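Asker: only geometry, no sequence info:
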């Protein structure tokens, strides 16, 4: 308690110190803060006494800072600039419209981040703050205005609007094909290095379920490589390390550029859909319709490099991400 009182007594003298140090004059500092030259001098003597060392070199009608004075002025200036920045942020927050958009790391990495400028245009006139949370993309702080998720959000206090389904088919890099040869059928996958993301939610579909739909099972001695992030799974796939199960709505850019290819014609369409969701007790301050139209235009249509000949749907898995 005594230490806190000491610091408070020192802190009250700091604005006066800063004025005197900046002007190098007790008289000019007094004019700025509304005190006499003698009052300023007394306060600086008190501050020096409490710190146990001089802050000013006093000459005839002139003062200058000691090394200790320079050190204190630098520290005070740094702290003051942080306070000013915080004040500006608070003032701007009170006058601007902000939307907190929550989504999964995969959705953010593959859908939103490559097209930040376009996303901004969807929320013209407001600030967008993107937060990521896995597995579904629903950040639980209570501050979320809008959610982009795959599957209907689990929380009952969110209202959701369905968007489009996804297409699942194996993907790999051209280098992987060049090194290992073309895949002639699904059974060739069983001899490949399969990359997978560990399932974290019932909406996630993995290799076991995909293969079983076509009447194949992973061999018991098969050792696929797993990740806890779909982004990392695809990065390994891009590096030619194996074959991943591609969620093609997410992978439009690497498919369009040829970084990834779909080596087999077999595919499945998910029963679950992507959703936009928002709290039932409030709509986002900014209109969500432009963002919804953009999602449909960018991701809801045809998939580059992939033309399905028929549709087979697959429901949600009940076990691991393999």
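Answerer: That came through, no problem. Since this is a predicted model, take the numbers as computed values, not measurements.

Asker: all contacts plus neighbour counts: C-alpha atoms, from now on.
Answerer: Noted.

Asker: ok, which stretches of the stretch 1-150 of the chain are strands?
Answerer: For the stretch 1-150 of the chain, the strands defined by DSSP state E, counting those that start in this stretch occupy 56-59, 62-65, 98-103, 127-132, 146-150.

Asker: now the last one against strand 98-103, angle please.
Answerer: The reference is to strand 146-150. 10 degrees (axes from the mean of the first three to the mean of the last three Cα atoms, to 10 degrees).

Asker: got another, please set it beside the one above:
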């Protein structure tokens, strides 16, 4: 019997990771190999197929038309292979639940609460994935993310609305007692989030949403991680934009304060998104969704 023409399997894994992340760097971290190894595997795959899959430039990476088509095939095939492997092994596979969220949501909102879920669901093995690239929902059972609109074809449950307001430390406010209005932010250091997700707002968008001309800040401190940005805010290094629910624990403890009343309510929401592919643990998905919805009024 003639065997099926299969490409190099290691190359498929490298391609799936690089295409999903649109980054050799992220793929190398995810696969625990060097960037050169990822590049070599994808080049090997392109030579095997006789097609260019990824277009690489100094600033960004994009999938070619052939790459887009092939990525969908590879993603689905690897998912089916992983699912079948779990079933054969029979080790925790049917009870594992994978929940993905952005790094900020994971560290600031989700992780402090998951112990209560685990206490109520001892038979479910929870797997938490923190990533700022959550465009591909099929590989996770549940995705938690701020979005204007949830992806099509998925079951999406709105958890709460997006509310954004300035926050600072009590020490910073003592040093800047005139910080009482949006206009007074011109005398402050703005903690500025770089590499924002497309649906996250920055300072200019916040002022625009309130219908107020944005002043020029005294200075900016740019940070590419929201968790690190909040730590800088806690250390009294400037004023940050705070998202409700993400910073509520800090506000309740008094470690951060709202120096002014204006708050922007956007059309975005915090969504619980369930995979549009078959999940190995529907009971776990249902339990997690119901538990989280029940937690919202008490947070």
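Answerer: Perfect, thanks for sending it. Here the structure is a predicted model, which means the values were calculated and not measured.

Asker: in structure 2, which residue range corresponds to the helix or strand containing residue 269 of structure 1?
Answerer: Following DSSP states H and E, one finds residue 269 of structure 1 within strand 268-279. Mapping strand 268-279 of structure 1 onto structure 2 (TM-score structural alignment) gives residues 264-275.

Asker: check the offset of the matching stretch from the chain's centre.
Answerer: Relative to its chain's centre, stretch 264-275 of structure 2 lies at 12 Å (Cα atoms, centre = their mean, to the nearest Å).

Asker: and stretch 162-178 of structure 2, by the same measure?
Answerer: Worked out by Cα atoms, centre = their mean, stretch 162-178 of structure 2 lies 26 Å from the chain centre.

Asker: ok so, going back, contact partners of the match of strand 268-279 of structure 1?
Answerer: 137-150, 154-165, 199, 206, 209-210, 285, 289 (Cα atoms under 8 Å, 6 or more residues apart in numbering).

Asker: cool, and stretch 157-164 of structure 1?
Answerer: Residues outside stretch 157-164 of structure 1 that contact it (Cα under 8 Å, 6+ apart) are 152-153, 273-281, 296, 300.

Asker: can you rerun that using 10 Å?
Answerer: The contact list for stretch 157-164 of structure 1 (Cα atoms under 10 Å, 6 or more residues apart in numbering) reads 145-153, 249, 270-283, 292-293, 295-296, 299-301.

Asker: if we can go back for a sec, can I get the strands of the stretch 1-150 of structure 1 in TSV including distance to residue 233 of structure 1?
Answerer: Converted to TSV, the strands of the stretch 1-150 of structure 1 look like this (distance: least, Cα to Cα, whole Å):
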stretch	distance to residue 233 of structure 1
strand 56-59	62
strand 62-65	59
strand 98-103	18
strand 127-132	17
strand 146-150	18
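
Asker: winner for burial among those strands?
Answerer: Ranked by mean neighbour count, the strands of the stretch 1-150 of structure 1 are led by strand 146-150 with a mean of 25 (mean count of other Cα atoms under 10 Å).

Asker: so who does whatever residue of structure 1 lines up with residue 112 of structure 2 touch?
Answerer: Using TM-score structural alignment, the partner of residue 112 of structure 2 in structure 1 is residue 114. Counting by Cα under 10 Å, 6+ apart, residue 114 of structure 1 touches 108, 253.

Asker: please report how far residue 114 of structure 1 lies from residue 251 of structure 1.
Answerer: Distance of residue 114 of structure 1 to residue 251 of structure 1, given as Cα to Cα, to the nearest Å: 11 Å.

Asker: list the residues that contact residue 113 of structure 1.
Answerer: Counting by Cα under 10 Å, 6+ apart, residue 113 of structure 1 touches 107, 119, 130.

Asker: again with residue 223 of structure 2
Answerer: 191, 192, 193, 194, 195, 229, 230, 232.

Asker: can you rerun that using 7 Å?
Answerer: Residue 223 of structure 2 is in contact with 192, 193, 194, 229, counting by Cα atoms under 7 Å, 6 or more residues apart in numbering.

Asker: dump those to CSV, plus distance to residue 173 of structure 2 and secondary structure.
Answerer: Converted to CSV, the contacts of residue 223 of structure 2 look like this (distance: Cα to Cα, whole Å; DSSP: H, G, I helix; E, B strand; the rest coil):
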residue, distance to residue 173 of structure 2, secondary structure
192, 18, strand
193, 21, strand
194, 24, coil
229, 17, helix
